[in-house]
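Student: sequence unavailable; structure follows:
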């Protein structure tokens, strides 16, 4: 049987330095050295009791450590006083501590990868595990190994308060007070302080109201107005191919009607404008996946790849009810509920806002007041519960077919449609109804005030 990798010399030198040089403690704390970073059991025991002294604001003195180990019945287990004295004899100077921390943690990471690999192999031989589940497990476990983890998952109030004050100072210094991603809409920015990392945002409307167009506007604006135009946006389109999405984006960017792009009926000036729009779009980090049968594990996999490459700041999914579930659940509603919970986990893991589009049920059509409400979310399950923000799009002209002829408002195809963006749920802020305008001919939304 092969020996798991570790460095006996580095572990001894690191523990010896902690015993002899108190200033070494700062390096160990800074780089989050964990008990299981040490391979030898006796070294784990020694370091565990060193951490206890650190937490108690005590100096790691050999006499104190000997007393503590003896009180807990561990002194003989680690080799007695003689072993501790041997550590002090093999201590390294403070300038070398970082080197030994690197060696110890590197060997620890390799051991974790070996354990993960063995676990993946064991699951691979399990005939009840499906491929998607195995791939998701493998990616998640490997990602966990690569993350820098704190010694303890519990945070003290002192740490949290300090982080809060630092964030508050950054907000105060930020003139526009936007803490999340800029949306391109001043009223929405003001209400939400930008789209926040880790938030699941549901955008819902009846078919053909404009939710895909609005989502694409948000995607383009996020890519354009954040991180000096370098923000990365992933768009998962389950309903229409990438070429159709790009056509809508080009129309919104160039203000050339979609029908002209479909027919090719463009003059030279319009072609020049279109090329300028194409060049502008090509500079943005917008990535489109138009797989019509994509699953949640596949979404996670592609987002993890983008995150690892440092180019993922927002995720758009059009739309939730089209995502393929695992199957085996009692109802589609339960399946959609599991999907929504997974999308919230996606937002947290990717540290990015996830905008999930959703259909509304036909119940809204049966009411006199057709302004959407939370209960109208189709196959809602836990969508409302999991979401940090729920936004509805409402267009009064959409329901003109229900009115008498003398009540209908005649709008030309090119005329902007008044739209209400209703914030029906906002976990960390106020509710509101924001007035916007939508130009269907170019798939573009505006603030009424035309602000960013």
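Tutor: Arrived safely, thanks for sending. For clarity, every value in this text was computed on a predicted model and none was experimentally measured.
Student: CA only for contacts and neighbour counts going forward, please
Tutor: Noted.
Student: any idea how far the top helix by length along the chain is from the chain center?
Tutor: The single longest helix within the chain, with elements called by DSSP state H, is helix 97-124. The chain centre lies 25 Å from the centre of helix 97-124; the measure is Cα atoms, centre = their mean, to the nearest Å.
Student: again, but for stretch 434-442
Tutor: That offset, for stretch 434-442, works out to 29 Å (Cα atoms, centre = their mean).
Student: check what contacts that stretch and list those residues.
Tutor: 187-188, 210, 248, 251-252, 255-259, 413-423, 444-448 (Cα atoms under 8 Å, 6 or more residues apart in numbering).
Student: mind running it again at 6 Å?
Tutor: By Cα atoms under 6 Å, 6 or more residues apart in numbering, the list of residues contacting stretch 434-442 from outside reads 251-252, 255, 257-258, 416-421, 444-448.
Student: ditto for stretch 323-340
Tutor: Contacts of stretch 323-340 (Cα under 6 Å, 6+ apart): 293-295, 379, 381-383.
Student: dropping in the other structure now:
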């Protein structure tokens, strides 16, 4: 639920906080203009439906001006990979802006170099290349498709209770090769009514190579594609503080 929206919110917030951060995004399902419309909606509070249909009031248009200014601040440091979605194109786009972070959405659809007998071999090769990117000093955030699990009634479902590291599709390389692994899932009962605009979700850290896995409870406003901390008094502080770097003495 909302993996792309959450990822792009993280990317944009991080770039607004760090004016040196450069990011390369490869999204196989959504063109850049649609991704940016979501960010305009989130930053301005103007409903996404109104932005997409261009049915805006004068007050909404005024509210969008500041959001456009925010996106202008990061535009020269953000590049989108153009089709075909291959690792070669990802590498070229990342080199073009000297990217600090590469975002792949999603990993099973990014084609690696060479010929591979099946999808599992293809994803294995992609993971190997991503480790090389990381070893060269570029952080990598890769989204993955997940397989359905059985819920408490034995039905095929994306329920969070049945999802684990083994749910990542195609290969165990995703499970073992990543330093950190997260699953964004609806809270229990949160998706019972598909018409709800605001739903509760959990960001579950399934793996942390260098620390203890944790969980963050969030609310997701689908009308403006925005996530926020569910508990305002969380020890993590504000949502934006998740990307702030502590000052060194």
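Tutor: The structure has been received and is ready for your questions. Treat the numbers as computed from the prediction; the structure is a model and nothing was measured.
Student: one step back: quick check, nearest of the contacts of stretch 434-442 of structure 1 to residue 89 of structure 1?
Tutor: residue 421 (70.3 Å; Cα to Cα).
Student: doesn't that closest one lie inside a strand?
Tutor: Yes - with DSSP: H, G, I helix; E, B strand; the rest coil as the criterion, residue 421 of structure 1 is part of a strand.
Student: structure 1: which residue goes with residue 170 of structure 2?
Tutor: Here residue 170 of structure 2 is matched to residue 379 in structure 1, going by TM-score structural alignment.
Student: could you dump the contacts of stretch 323-340 of structure 1 into a markdown table with distance to residue 352 of structure 1 and neighbour count added?
Tutor: Listed next are those as a markdown table, based on distance: Cα to Cα, whole Å; neighbours: other Cα atoms under 10 Å:
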| residue | distance to residue 352 of structure 1 | neighbour count |
| --- | --- | --- |
| 293 | 23 | 13 |
| 294 | 20 | 17 |
| 295 | 19 | 17 |
| 379 | 25 | 21 |
| 381 | 23 | 19 |
| 382 | 20 | 16 |
| 383 | 18 | 28 |
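Student: just the ones of these in helices?
Tutor: residue 383.
Student: tell me the one among the contacts of stretch 323-340 of structure 1 nearest to residue 203 of structure 1.
Tutor: For the contacts of stretch 323-340 of structure 1, the nearest to residue 203 of structure 1 is residue 383 (11.0 Å; Cα to Cα).
Student: in contact with the closest one, which residues are there?
Tutor: residue 340 are the contacts of residue 383 of structure 1 under Cα under 6 Å, 6+ apart.
Student: roughly how far apart are it and residue 11 of structure 1?
Tutor: 49 Å (Cα to Cα, to the nearest Å).
Student: ditto for residue 448 of structure 1
Tutor: 65 Å.
Student: between the two, which is the more surrounded one?
Tutor: Neighbours per residue, other Cα atoms under 10 Å: of residue 448 of structure 1 and residue 11, the larger number sits with residue 11, 23 against 16.
Student: counterpart of that one in structure 2?
Tutor: That one, residue 11 of structure 1, aligns with nothing by TM-score structural alignment.
Student: go on, residue 447 of structure 1?
Tutor: Here residue 447 of structure 1 is matched to residue 229 in structure 2, going by TM-score structural alignment.
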